[in-house]
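Colleague: Need a 3D model of the sequence below.
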Amino acid sequence: MTAAERLKAILDLMQEIETAARPADAVVSAWFRARRQIGDRDRGTISEELYALMRHHARLGWWLEKHGREATPRNRLIAWLVINGRMALAQLESLFSGKPAAPNGLSEPERTLIGKLQGSTIEHPSMPEEVRTECPAWALKPLRQRFGDQFGREMAALLKPASLDLRVNPLKSDRAAMLRSLRDLGLEAEPCPMAPFGIRVAKRPSLSDLPMLKSGAVEIQDEGSQLVALLVAARPGERVVDFCAGAGGKTLAMAAEMANRGHIMACDISDGRLKRAAERFRQAGFHNIQTRLLTSESDKWVKRHKASYDRVLVDAPCSGSGTWRRNPDARWRASEADGLDGLVALQARILASAARLVKPGGRLVYATCSMLPQENEQQVAAFLAASPAFEAVPLADTELHQIQSAHPDYLSLTPARHDTDGFFAAVLQRKAEPVAG
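Modeller: The predicted structure follows:
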């Protein structure tokens, strides 16, 4: 592809993402699937530039507002090329030529904008902190509360591209063998520092170049997500529930800990997600996983299986603030109007319902990929106050006692401190019933 053709592709994707109800990664995947003729190198270049633009959403919008221009995808792209790409008017006119497969030619207002932006840098002293740190207004107060004087450092870490983390499937290989295979492909691969089955790949390769992904020998999973699954401490022969299984990444990690023995029930309210997860389970070679479609968090199935599981994981739906470096569009999809309070209330209902499944002496793990206190520590505190049958297990008394968590009692991972997505997980144990005597 020519440079102009790549710009046209970026612009088309920006416009589609802005109007789609789906996350950006789903839009990008579908867009490329429909254009299989685009080579891996061009796909990589287009994706890299697109995600860089999304990580500069607020700052580009600030510059456009400053110069009286609407923050449309096209104006954002032009501003990005001038400010970050240091492109002059003549270069942009050659790219925005209006020729077939190139963006439409520049208008006079766009030429004026280009002139005003020349020599600008992406940040400006007049930018409010929420703009400079790309923090949406609805999350500013709780994140400042969460991080205090580390707020700026953590937000800066969320603006960096996420690494590609893999989890080795022990049914099919081991980490040493996979490291050799990845290095034989010319990739810079190293063991993840905390997760025992994790591998970190320095530069994101084309996933089609990784045969171990197709064979199920590895799965894509952030190191933080791997640690959450390990915190469940599922054992061979046990009965386990992944209550909000989604795509099944943590289900697979728990099944590996169980050495394919025992039983895992992967539950979700989305039939589509469960079907995709079931295919992953089959490809990975696990036969101890069953899927269950729930109508809601209070599905009758929960009541019928009360106190019948050794381990229950609640990976609750959340704001996703911990994944912003991986999904930069997510921070602008949510808003205060969407109702953080409503989301917190849903999490509380899910947690209370899933807790019914836990046997006396069994373990309940509540987890989110959020860094907001309302969804994490405060949620756990409210649950414990309302559920005297449960008690918190300090992280120091769990299998992950060696992790230097950002919280003294719970697993709390942040991009700046741990180089993972932001994750929270609390271990809650149902007290053993008193022995009759």
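
Colleague: okay, CA-based contacts and neighbour counts for the rest of this
Modeller: OK.

Colleague: Let's check: the centremost residue of the protein is which one?
Modeller: Geometric centre of the chain, nearest residue: Thr323, 3.8 Å, by C-alpha atoms, centre = their mean.

Colleague: I'd like the structure of this one too, to check against the first:
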Amino acid sequence: MSKFVLTPRVCHSTIRILEDVVNKQVALDKAYSYQFQNMELTSQEHADITQVVGSIIRKLNLYLTILEITSDKLIENQASLFVVWSILNDLATPSHIQHTEQQVSEFKSRIDSLTTNVVLQDGCPDWLDTLGHEQLAEQWPAERAALSLPPKRYIRVNTLKGDQATLKNQLQAEGITAIDVPSVANVLEITSNSSLFKSTAFQNGLFEQQDPGSVLILNALDVKPGHKVIDACAGAGGKSLGLASHMKRKGRLLAMDIEQHKLDTLKVRAKRASADNIETRLITSSKTIKRLKLSTDRLLLDVPCSGLGVLKRNPDAKWHRDMSVTLPDLLALQADILTRYTKMLKVGGEVVYATCSILPCENQDQIDKFLAENQNFELLTSETISPANTGFDGFYWAKLRRITE
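Modeller: Reported below is the predicted structural model:
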């Protein structure tokens, strides 16, 4: 951090993104996309902006408390915001940011007074801390702290086009450094600030950005070449592409979703990855599911969820809404998908139910309820991927087998 330079261009872009995210409730990834499309930025500037914005959004309530303002006043207090950011990151405040020594002294005093407030230091809103304690009890503080950290960058090797060692060498040739992730095969951690998506390796479909925890879900489904596989909540297809690589272009992979634009994105990604065995299908009604009754060997249900396991990557979710309010509707939707979509599975076939949440109510509790009501299924294995224990994003998966029709 000692070499970091908070330039006027970085400050300008940071404020524009914060204005979209905090004041206009734009999703962080969309705010980044809009800003980066409208400015010619170097790779270093791109990385710097992402770093500054991420650090502020992850702990927005801490910054607001130090500044003694509400979120709607953040932009008009941007000079003070950057002064506080510099103090918290042990940097001198740049000369182009207006400030006085008295301001710096006052901010440092407030920062010192808040050091023992661990909930605030973890950038955790009250509703989330209450929910975390209710669901995870003594495990919650460690998970809360882990979810407040900056996310690492990981990529999954597209084994349809190459292997891990070859990809590392190709990335190195483009100035991108990567290291192996020992616990998860075919995953690399990117350790440089390079722009991944401008690389020739990405354009040629040699990798996709994906967290190791997400890759572990793919591994759990254990698809084989020749299988018929359905990814029933495919979205833009990150997991579909991973499953296709396991299948080695043999067999049929049906990627389904209720939103056509996501499936259109998947088609583009599949072409780049040479995942030729992926077929997309829009879910237009319950008939779409019923027509596939008892038809598939493997089924992935990556269901809509709170996303509370991936707050490192999507910290804006903490501030856009109180998810404890919408959670009951999500739980009902998850249970409905689990009940209706598993009808597509053959006898002897296996399904993985997955979320990017670490809350038991979305995970183990859903599986327990399903098994109690469906004696024709058995639980094979399950896992909660803990951010505190692994450093990865947080996920849950449970693998079930259909015993009888």
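
Colleague: before we move on, the earlier item: aligned counterpart of the residue nearest to the centre of structure 1 in structure 2, please.
Modeller: Taking TM-score structural alignment for the superposition, Thr323 of structure 1 sits opposite Val310 in structure 2.

Colleague: Next, the contact list for that match, please.
Modeller: Val310 of structure 2 makes contacts with Leu147, Cys356, Ser357, Asp393, Gly394, as judged by C-alpha atoms under 8 Å, 6 or more residues apart in numbering.

Colleague: which one is the aligned partner of the first one in structure 1 nearest to, not counting chain neighbours?
Modeller: For Leu147 of structure 2, the aligned position in structure 1 is occupied by Leu158, per TM-score structural alignment. Leaving aside its sequence neighbours, Leu158 of structure 1 sits nearest to Arg325 (C-alpha to C-alpha, 6 or more residues apart in numbering; 4.6 Å).

Colleague: Repeat that for Pro360 of structure 1.
Modeller: Here the residue nearest Pro360 of structure 1, using C-alpha to C-alpha, 6+ apart, is Ala432, at 4.6 Å.

Colleague: Hmm, Val358 and that neighbour touching each other?
Modeller: No - using C-alpha atoms under 8 Å, Ala432 of structure 1 is not in contact with Val358; the gap is 10.8 Å.

Colleague: neighbour count winner among those two?
Modeller: Val358 (25 against 12; other C-alpha atoms under 10 Å).

Colleague: how far away is the more buried one from Phe390 of structure 1?
Modeller: Relative to Phe390 of structure 1, Val358 of structure 1 is positioned 10 Å away (C-alpha to C-alpha, to the nearest Å).

Colleague: Mind listing the shared neighbours of the two?
Modeller: What both Val358 of structure 1 and Phe390 touch, as defined by C-alpha under 8 Å, 6+ apart, is the set Arg430.

Colleague: sorry, back to before: pretty sure Trp324 is one of the things the match of Leu147 of structure 2 touches, is it not?
Modeller: Yes - the pair Leu158 of structure 1 / Trp324 is scored as a contact, 6.0 Å apart, by C-alpha under 8 Å.

Colleague: possible to save the contacts of Val310 of structure 2 as CSV with secondary structure, neighbour count and distance to Leu266 of structure 2?
Modeller: Output for the contacts of Val310 of structure 2, formatted as CSV (DSSP: H, G, I helix; E, B strand; the rest coil; neighbours: other C-alpha atoms under 10 Å; distance: C-alpha to C-alpha, whole Å):
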residue, secondary structure, neighbour count, distance to Leu266 of structure 2
Leu147, helix, 29, 28
Cys356, coil, 26, 20
Ser357, coil, 25, 23
Asp393, coil, 26, 22
Gly394, coil, 29, 24
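
Colleague: May I ask which two of those residues are separated the most?
Modeller: Among these, the pair separated by the greatest distance (C-alpha to C-alpha) is Leu147 and Cys356, at 12.5 Å.

Colleague: any shared contact partners between those two?
Modeller: In contact with both Leu147 of structure 2 and Cys356: Gly309, Val310, using C-alpha under 8 Å, 6+ apart.

Colleague: What are the contacting residues of the top strand by length along structure 2?
Modeller: In structure 2, taking DSSP state E as the definition, the longest strand is strand 345-355. Strand 345-355 of structure 2 is contacted by residues 217, 220-221, 293-305, 307, 338, 342, 362-363, 395-405 when judged by C-alpha under 8 Å, 6+ apart.

Colleague: Show me those that map onto strands.
Modeller: 296-302, 395-402.

Colleague: who wins for neighbours among these?
Modeller: Trp397 (30 neighbours).

Colleague: what does that residue align to in structure 1?
Modeller: Checking TM-score structural alignment: Trp397 of structure 2 goes with Ala425.

Colleague: how near is that match to Ala229 of structure 1?
Modeller: Ala425 of structure 1 is 10 Å from Ala229 of structure 1, by C-alpha to C-alpha.

Colleague: quick check, Ile230 of structure 2 in a strand?
Modeller: Yes - applying DSSP: H, G, I helix; E, B strand; the rest coil, one finds Ile230 of structure 2 inside a strand.

Colleague: Kindly name the residues of structure 2 that line up with stretch 267-285 of structure 1.
Modeller: Under TM-score structural alignment, the match for stretch 267-285 of structure 1 is residues 256-274.

Colleague: How about stretch 373-380 of structure 1?
Modeller: By TM-score structural alignment, stretch 373-380 of structure 1 lines up with residues 360-367 in structure 2.

Colleague: how long is the matching stretch from one end to the other?
Modeller: 10 Å.

Colleague: ok, residues contacting stretch 246-253 of structure 1?
Modeller: Outside stretch 246-253 of structure 1, the residues that reach it (C-alpha under 8 Å, 6+ apart) are 169, 219, 221, 225-226, 228-230, 242, 245, 264, 266-268, 270, 273-274, 276-278, 280-281, 286.

Colleague: now it: which residue numbers in structure 2?
Modeller: Residue span in structure 2 matched to stretch 246-253 of structure 1, by TM-score structural alignment: 235-242.

Colleague: what about Pro142 of structure 1, how many residues close to it?
Modeller: 14.

Colleague: Excluding residues flanking it in the chain, which one is nearest it?
Modeller: Closest to Pro142 of structure 1 by C-alpha to C-alpha, 6+ apart is Leu372, at 5.9 Å.

Colleague: how much space is there between the one you found and Gly198 of structure 1?
Modeller: In terms of C-alpha to C-alpha, Leu372 of structure 1 sits 26 Å off from Gly198 of structure 1.

Colleague: do Thr420 of structure 1 as well
Modeller: Using C-alpha to C-alpha, Thr420 of structure 1 is found at 12 Å from Gly198 of structure 1.
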